[in-house]
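> sharing a model prediction with you, sequence too.
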Amino acid sequence: MAERRSQGQGGDGDAARLLLAAARERFSVAATDLLLPSEARLTEWQRLTAAALLIRLVRTIEDALRARLAEHFADHDGLHAAFSSAHVAIAQPVLERAQVLRDAELGTVLVRRVEEHRFWKENARSDDGSEEYLLDLVRDHDAGIASDAMALMIARSRRFDQFNEPVMGETELPAEIQHRLVWMIAAALRQYMVQQHGLASGRADAAIAAVAGELIASYDEGASLEACSVRLARRLARAGRLDDAVLQLILEDGLLPLFIAAIGVRAGLDYPAAWEVLSDPRGRGPALLLRAAEVERDQAAGILLVLNSRGRMFSGAEGNAAARQLDLFEATDEAAARDVLRLWQVDPGYRAAVARLSTRARSVAEAA
């Protein structure tokens, strides 16, 4: 076994900053246009799937707003007919022409969703893709665990259409992103009402404020798959049932969101932070995350093998990633790994600022 080293000392003291900058740079590029360069390592299928998810997500929110607006304008024949027509998109063309859907945070969620689905597809092809662990939890003697497991199963069912292709409803977004998207779509509908139907802007604004505010008020971020996964992971941890073997079993069963939540609970990270570290484009994140979570070597090796065989986003740029990651795992002690990941335990706004400055400094240095 390689001698462990402290990554918090000497030349490795900036490991956390570099890891964060690389992850944020990768997702910034990946999320902005959903037109990813080759180094982002997304396939054409993943890009098209992300774009399709965005279209369906926008249409879902648009339909919810239009249904409310149709009732609001029951006395306006033209608007009532337009909003009641399910076959004609109104907001989507306006938003595409204005190019206002290039939201990096929204794009990051879409990229996560696409990779989760691809991971699920890889698991479905494997011999152990039965997801029996989650079914066992639904039947668990602990009523709280059984209830949280059932909520997770229901949330998972919303992720697939009748052909097992990915879908994404508005309940899958963080509240802040969902609110921004609702107001953006509402603004597009407002433009349509004023410009195409000559509606007085004051009346349009009053209607939009009412229906969009109602939709936002009814939103429950706690129903998302990620939130359900975190609740279940925390409950398992409180019950002393989130050991190394369970982590490996969760991943082998293809339950990637639950694994991310569980490893985050073990390492003291929230869900977005655990995902960001796990998907480090240079491939070091998984090893550091497992070491910080104090996973034993045998289970860590098994987890790294699954991540690299079914989740190419977790393997880094070079081949033989699992072996390299295991070497890093063995060479890094728990304290050093936790020190590297301490940056992911602070406010996300601070992480974003550190990432922007680090990326900018590197760009300046490369140009010099």
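Yes, it's here.

> make it CA atoms for all contacts and neighbour counts henceforth
Noted.

> what's the following helix or strand after the helix or strand hosting residue 190?
Element membership for residue 190, per DSSP states H and E: helix 175-197. Per DSSP H and E, helix 175-197 leads on to helix 201-217 as the next helix or strand towards the C-terminus.

> ok, residues contacting that next one?
64-65, 68-69, 72, 179, 182-183, 186-187, 190, 193-194 (Cα atoms under 8 Å, 6 or more residues apart in numbering).

> with respect to residue 17, which of these is nearest?
Nearest to residue 17, judged by Cα to Cα, of the contacts of helix 201-217 is residue 179 at 30.3 Å.

> count of residues packed around the closest one?
18 (other Cα atoms under 10 Å).

> show me what contacts residue 84?
Residue 84 sits next to 66-67, 70 when contact means Cα under 8 Å, 6+ apart.

> quick check: the gap between it and residue 63.
Distance, residue 84 to residue 63, by Cα to Cα, to the nearest Å: 9 Å.

> before we move on, the earlier item: could I get the buried residue list for the helix holding residue 190?
Neighbour-count burial for helix 175-197, counted by 16 or more other Cα atoms under 10 Å, picks out 175, 178-179, 181-194.

> quick revisit: I'd like the contacts of helix 201-217 as JSON lines, with distance to residue 232 appended.
Formatted as JSON lines, the contacts of helix 201-217 follow (distance: Cα to Cα, whole Å):
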{"residue": "64", "distance to residue 232": "30"}
{"residue": "65", "distance to residue 232": "32"}
{"residue": "68", "distance to residue 232": "35"}
{"residue": "69", "distance to residue 232": "38"}
{"residue": "72", "distance to residue 232": "40"}
{"residue": "179", "distance to residue 232": "26"}
{"residue": "182", "distance to residue 232": "29"}
{"residue": "183", "distance to residue 232": "32"}
{"residue": "186", "distance to residue 232": "35"}
{"residue": "187", "distance to residue 232": "37"}
{"residue": "190", "distance to residue 232": "41"}
{"residue": "193", "distance to residue 232": "45"}
{"residue": "194", "distance to residue 232": "47"}
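
> quick check: the farthest pair among those residues?
Largest separation among those by Cα to Cα: 179 and 194, giving 22.4 Å.

> follow-up on the earlier one: nearest to residue 290 among the contacts of helix 201-217?
Within the contacts of helix 201-217, the smallest distance to residue 290 is 34.1 Å, found for residue 179 (Cα to Cα).

> got another one to weigh against that:
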Amino acid sequence: MDEKQLNIGFYITGHGFGHATRATVTIHRLLTLGHRVTIISSTPTFIYQDLLSTFPHTCALRNIATLDPGVAQKDAVTVDVDVTMDRLRTFLDGMEGVAQQEAEWMRGEGLDVVCLDAPFLPARVAKEVGIPSVMITNFTFDAIFDAIALTPSDKALVARCAEMYTHTSYLIRIPGHISIPAFTAHPSRIIDVPLIVRKSKLTRDNVRAILDIPLTAPCVLITFGGFELSHSDGDNPQHVLPDGWYGLIASPRADTALSRRLRRICAEKWYMPDLINAADVVVGKCGYGTCSEVVAHGVPLVYVPRSGFAEEEGLVENLMKPYGYAVQMPQRHFYEGRWEPYILQAAAMKKKYTPRAIDCDGEVEASRIVVDLARGRRL
């Protein structure tokens, strides 16, 4: 006898594309297994468009802008501490209306399980409604807030976030993780899985042919997860590119040729793993999406350290260094456009050593855990 189709709510923070892009991999697996998934997020719809088109009867999207406060940034690599803590305070003070809304929706949908990457409020709501929940992540936002919280009142806000995370039934922990406070005292509720990551669909040669980049020419991809680069960030072909290199700047804006070898391309029109696979070096920040995808495709990364973002240490030490190629560019050189030596250093790394291999099929195990939890099976 076939088991019934599960009804799954998948909550995804809208703060950082890496949460959404990796979640699509697990969601695709769950949909392929025949289950129904509703995505709840404020992330731009284009990230989920392939899922919505491929599974029109079993995949739905609820776009909610008030789900979690996230982290505010001054620019592509700098956290705005004051705005972040103000947003967190405002969210926590007014969250009961959101909690009531989500409780009513969960009950009305008859959800079998709630997945989270990685908002904290839905974890509390799911527990109150009586629905099992599972966090699928490499970090939780209480750890991020705690790293920048300076005053006792700010620390009290962080404690409220941390408490809500404790209502989650299990944590599916993925590589590149940092300490996740809600689970440190409950290791039996932590299940480690391999890397959950998007893979390229087009070959390197196909992408380069479309973009009119010679197959043998070195190429750098510049991507900062939806953040636009200003002129002071190095949007200058004379400074950005080493001699003979081609460059692509992933941007929210329309395609624009900045010079013969440097162009801005609209990120929404492209599947980022295809661009990464076609590049020789990527320049960006250490977010999960970029780090996991360069590791999966064996492409070196030049990263600019992000001020005040605790996730970075886990991604660098636990993902990039053992399994990838990484070169740090100081923020000062990033803003001055002095990128060339770092790009060349990163490109040379592939000729010097081969990093450790890493499994890239974590969505298979993660989906099995989600299904088993929803069906009440022993994990």
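That came in fine, so what should we check first? Model, not experiment: these values are computed from the prediction.

> just the TM-score for the two chains, thanks.
Between these two chains, after superposing, the TM-score reads 0.25 (TM-score structural alignment, normalised by the length of the first structure); 156 aligned residues with a Cα RMSD of 6.8 Å.

> residue 236 of the first structure contacts residue 145, doesn't it?
Yes: using Cα atoms under 8 Å, residue 236 of the first structure is in contact with residue 145, at 7.1 Å.

> helix, strand, or coil at residue 221 of the second structure?
Three-state call for residue 221 of the second structure (DSSP: H, G, I helix; E, B strand; the rest coil): strand.

> residues near it, how many?
Residue 221 of the second structure has 23 neighbours, counted by other Cα under 10 Å.

> now swap in residue 101 of the second structure and tell me
Residue 101 of the second structure: 12 neighbours (other Cα under 10 Å).

> try residue 93 of the second structure
For residue 93 of the second structure, the count of nearby residues is 11 (other Cα under 10 Å).

> do the same with residue 122 of the second structure
Neighbour number of residue 122 of the second structure under other Cα under 10 Å is 28.

> now residue 216 of the first structure
With other Cα under 10 Å as criterion, residue 216 of the first structure counts 15.

> enumerate the positions of the helix or strand where residue 341 of the second structure lies that are buried.
Secondary-structure element containing residue 341 of the second structure, defined by DSSP H and E: helix 340-352. By neighbour count on 16+ other Cα under 10 Å, the buried set for helix 340-352 of the second structure is 342-343, 346-347, 349-350.

> which one of the residues you listed is nearest residue 28 of the second structure?
Distance to residue 28 of the second structure across the buried residues of helix 340-352 of the second structure (Cα to Cα) is lowest for residue 350, with 32.0 Å.

> and the gap between that closest one and residue 301 of the second structure?
11 Å.

> now do the contacts for the residue nearest to residue 204 of the second structure when sequence neighbours are not counted.
Distance criterion Cα to Cα, 6 or more residues apart in numbering; nearest residue to residue 204 of the second structure, sequence neighbours excluded, is residue 278 at 4.3 Å. Counting by Cα under 8 Å, 6+ apart, residue 278 of the second structure touches 203-205, 207-208, 219.

> what would the residues you listed look like in JSON lines with secondary structure, distance to residue 246 of the second structure and neighbour count?
Formatted as JSON lines, these follow (DSSP: H, G, I helix; E, B strand; the rest coil; distance: Cα to Cα, whole Å; neighbours: other Cα atoms under 10 Å):
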{"residue": "203", "secondary structure": "coil", "distance to residue 246 of the second structure": "18", "neighbour count": "13"}
{"residue": "204", "secondary structure": "helix", "distance to residue 246 of the second structure": "14", "neighbour count": "16"}
{"residue": "205", "secondary structure": "helix", "distance to residue 246 of the second structure": "15", "neighbour count": "15"}
{"residue": "207", "secondary structure": "helix", "distance to residue 246 of the second structure": "13", "neighbour count": "19"}
{"residue": "208", "secondary structure": "helix", "distance to residue 246 of the second structure": "11", "neighbour count": "20"}
{"residue": "219", "secondary structure": "strand", "distance to residue 246 of the second structure": "5", "neighbour count": "26"}
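
> in which helix or strand would I find residue 102 of the second structure?
For residue 102 of the second structure, the host element (DSSP H and E) is helix 95-109.

> likewise for residue 295 of the second structure?
Counting by DSSP H and E, residue 295 of the second structure is found in helix 288-297.

> which elements pack onto the helix or strand just after that helix?
Moving toward the C-terminus from helix 288-297 of the second structure, the next helix or strand (DSSP H and E) is strand 301-303. On a contact count with 3 or more Cα pairs under 8 Å, 6 or more residues apart in numbering; DSSP states H and E, strand 301-303 of the second structure meets strand 281-284, strand 326-328, helix 340-352.

> the longest one: what's the following helix or strand?
Tracing the chain C-terminally past helix 340-352 of the second structure and defining elements by DSSP H and E, one meets helix 362-374 next.

> in TSV: the contacts of residue 278 of the second structure, plus distance to residue 249 of the second structure.
Shown next, in TSV, are those (distance: Cα to Cα, whole Å):
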residue	distance to residue 249 of the second structure
203	20
204	17
205	19
207	15
208	15
219	11
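
> leaving out the residues flanking it, which one is nearest to residue 73 of the second structure?
Nearest non-adjacent residue to residue 73 of the second structure (Cα to Cα, 6+ apart): residue 79, at 4.2 Å.

> ignore what I typed, I meant residue 257 of the second structure.
Counting by Cα to Cα, 6+ apart, the residue nearest residue 257 of the second structure is residue 263, at 4.3 Å.
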